[in-house]
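Student: got a predicted structure here, sequence first:
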Amino acid sequence: MNSNAAIAAFLNPDEIQDVQARLLNMLSEEILRYTGYESNSVPVETAQSLFESMLYCMTAYLNTLPDPYAALRALDLQQIFFSGLELVRQYVTECRQLLKKVKATRVQTELIAYNHTIDVGIKEFFQSYDPRFHAHEGACTIDYPLCQDDQDVTGVLYIRNYLMELLEENEFCAGYGKNYIRALLLTHGVRHHLDYREMLMNIKELILEQK
């Protein structure tokens, strides 16, 4: 579900119309901020992206509340947006800490996708991520597949989920020796006529298949 649909899910049709009007006023302010207060006009694609970023922050915040439906009525939309923006920024900080833990617990393996994702791919996200204007995006190269991967979310929420799951997988794999894991990968590669180092294979999943 996209952010626009998520907001709408909390409202009835009349409320949706009212909220959309207020959101458009907020979007005008975001466009001015985006252009450094030099213009209130941007390409349609840019305006759509700014709008989606705004909704992303708001939805992220509302989803942390016990009753998003009530909050959307009780709180000012601008307040919800700023609370969401602050939350998204906190998630970025949390992800930096999660990445440190992932590196500290990493599996000692020659699997290229695994190492590249940890050492390069996630780093690309932090270099390019813009919580204010492009919160719903987040360009990076993540090649390593997780055992369980939630691809219904984007932006920092996806990176946060990915790192939390990868950390759990690292801790699981810590119960198995480096040579055991290498042997599993090597055997799998031979079976499928592949260089195991280049496989897009999840290590935890491969271990579980042996049980």
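Tutor: On my side now, so go ahead.
Student: when you work out contacts or count neighbours from here on, use the C-alpha atoms and nothing else.
Tutor: Will do.
Student: host element of the residue most central in space within the chain?
Tutor: Nearest residue to the geometric centre of the chain (Cα atoms, centre = their mean): residue 158, 2.0 Å. Residue 158 belongs to helix 155-173 when elements are defined using DSSP states H and E.
Student: another one to put next to it:
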Amino acid sequence: MNFETEELLPIVAELADKYTGKESTSITYEKARQLMEAVLYCIHEYETDPVKSQELLTMDGKTEAKRIYSLGYEAVLRNVKEAQILYNKIIPDFKYYENWCYYDTFAKGIPSFFLYYDPRFQPQNHILTLDYPVLYPVNSLRGIDAISAFVKCVSLEQGFFGKMPDEYVLHVLRAYSTDHGELIINLAGIVLRNILGCRMAGKRVNTQGYTPGELERLINYVKRHKTASLEQEMEGLVDELVRSVYDGQDEMGDYLKADLHDYCFELKNAVKNQCLDSILAI
């Protein structure tokens, strides 16, 4: 939904009045630009809001723009509330497995967002850098959209971790790097890669290494497939894992599959160069 700049200026003027408490008749160019971005952000939130009204607005342009902005602002507030509810559900049992980037971003950073986020005058600013790399790209998102997507990703990861012993998760992370706690890495991807490695090798998922026979089965499995075919095989293994262990949670399956393209490329390369221990707890 596109509006002309003159249709949005009255909304920006109202925001400026609220921002200054009507004690000033002027604001800086930078602040005016920030407020215009705030208006555009809220309008975008209305356009992407799944619960928005489907009624056709037949008002004149300026009134229509203001109404859509107001509905978008309400959507921003609703999204903040939903993200906070989900966050509060996750945090009591949140596990970060010695990784400080995970802990600092989620356990320390997200509360700061809820404390300092300004949905009225700067909804486009999500304040945090979101250093922990979730499997879905969130860097292109802004404001509550970025935080909401990030919290949902962490929710899926924590659900994924919740079905396996802590000692196994720590085992594969420590095998990945003795400095895993200091690295900016996605933990779920590393754990999934090892589970899939076990499946390919016909090995039980445990903290024991691979026998020579299991390692040979794994290598032969990878060699039998080209990268694209291997990726399809891995998608099938993820589907099987989600059905058998996670009650068929398609959303979790889709999230975990986001790492498969890179995994299969690295797996083929590791077999070719005889360095499987660089990506698996061999």
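Tutor: Cool, got the structure. Computed from a prediction, not measured in an experiment: that's the story for all the values here.
Student: just to revisit the earlier point, what residue in the second structure is paired with the residue nearest to the centre of the first structure?
Tutor: Pairing criterion TM-score structural alignment: the partner of residue 158 of the first structure within the second structure is identified as residue 146.
Student: how about the helices in the first structure?
Tutor: 3-8, 13-34, 44-62, 68-74, 77-104, 112-116, 122-128, 155-173, 178-191, 203-208 (DSSP state H).
Student: neighbours of the residue lying closest to residue 237 of the second structure once chain neighbours are set aside, just the number please.
Tutor: Computed as Cα to Cα, 6 or more residues apart in numbering, the closest residue to residue 237 of the second structure that is not its neighbour in sequence is residue 196, at 7.1 Å. Here the count is done by other Cα atoms under 10 Å, and residue 196 of the second structure has 20 residues near it.
Student: return the distance of the residue nearest to the centre of the first structure relative to residue 168 of the first structure.
Tutor: Distance from residue 158 of the first structure to residue 168 of the first structure, counting by Cα to Cα, to the nearest Å: 15 Å.
Student: mind listing what residue 173 of the first structure touches?
Tutor: 107, 203, 204 (Cα atoms under 8 Å, 6 or more residues apart in numbering).
Student: run those past the second structure and keep the common ones.
Tutor: Compared against the second structure with both residues aligned by TM-score structural alignment, their matches' Cα atoms under 8 Å, the contacts of residue 173 of the first structure retain residue 204.
Student: distance to residue 48 of the first structure and neighbour count added to the contacts of residue 173 of the first structure, as JSON lines?
Tutor: Below are these laid out as JSON lines (distance: Cα to Cα, whole Å; neighbours: other Cα atoms under 10 Å):
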{"residue": "107", "distance to residue 48 of the first structure": "41", "neighbour count": "22"}
{"residue": "203", "distance to residue 48 of the first structure": "39", "neighbour count": "24"}
{"residue": "204", "distance to residue 48 of the first structure": "39", "neighbour count": "18"}
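Student: what's the closest of the contacts of residue 173 of the first structure to residue 128 of the first structure?
Tutor: Proximity of the contacts of residue 173 of the first structure to residue 128 of the first structure (Cα to Cα) peaks at residue 107, which lies at 26.6 Å.
Student: so stretch 164-171 of the second structure matches what in the first structure?
Tutor: Using TM-score structural alignment, stretch 164-171 of the second structure pairs with 176-183 in the first structure.
Student: so what touches that stretch?
Tutor: Contacts for stretch 176-183 of the first structure (Cα under 8 Å, 6+ apart): 107, 108, 109, 203, 207.
Student: from the residues you listed, which two are the most distant?
Tutor: Taking Cα to Cα, no two of the contacts of stretch 176-183 of the first structure sit farther apart than 108 and 207, at 14.7 Å.
Student: could you measure from residue 269 of the second structure over to residue 237 of the second structure?
Tutor: 20 Å.
Student: got it, and residue 1 of the second structure?
Tutor: 42 Å.
Student: ok, these two, which is more surrounded?
Tutor: residue 237 (17 against 8).
Student: what helix or strand does the more buried one sit in?
Tutor: helix 227-245.
Student: matching residues in the first structure for that helix?
Tutor: Taking TM-score structural alignment, helix 227-245 of the second structure hits no residues over in the first structure.
Student: I figured the match of residue 158 of the first structure hits residue 126, correct?
Tutor: Yes. With contact defined as Cα atoms under 8 Å, residue 146 of the second structure counts as touching residue 126 (6.9 Å).
Student: what's the neighbour count on the counterpart of residue 134 of the second structure in the first structure?
Tutor: Correspondence of residue 134 of the second structure to the first structure, assessed by TM-score structural alignment: residue 146. For residue 146 of the first structure, the count of nearby residues is 19 (other Cα under 10 Å).
Student: please name the residues that touch residue 146 of the first structure.
Tutor: The contact partners of residue 146 of the first structure, by Cα under 8 Å, 6+ apart, come to 162, 165, 166, 202.
Student: so what's the first one closest to, chain neighbours aside?
Tutor: With Cα to Cα, 6+ apart as the criterion, residue 162 of the first structure has its nearest non-adjacent residue at 6.9 Å, and that residue is residue 149.
Student: tell me the contacts of residue 90 of the second structure?
Tutor: 155, 158.
Student: apply 7 Å and report the result again.
Tutor: residue 155 (Cα atoms under 7 Å, 6 or more residues apart in numbering).
Student: that one -> the first structure?
Tutor: In the first structure, residue 90 of the second structure lands on residue 102 (TM-score structural alignment).
Student: distance of residue 229 of the second structure relative to residue 241 of the second structure?
Tutor: Relative to residue 241 of the second structure, and taking Cα to Cα, residue 229 of the second structure is found at 19 Å.
Student: the more surrounded of these two?
Tutor: Shown here are residue 229 of the second structure and residue 241; by other Cα under 10 Å, residue 241 has more neighbours (18 against 13).
Student: from residue 257 of the second structure, how far out is the more buried one?
Tutor: From residue 241 of the second structure to residue 257 of the second structure the distance is 12 Å (Cα to Cα).
Student: how about residue 165 of the second structure?
Tutor: 22 Å.
Student: same question for residue 228 of the second structure.
Tutor: Distance from residue 228 of the second structure to residue 257 of the second structure, by Cα to Cα: 13 Å.
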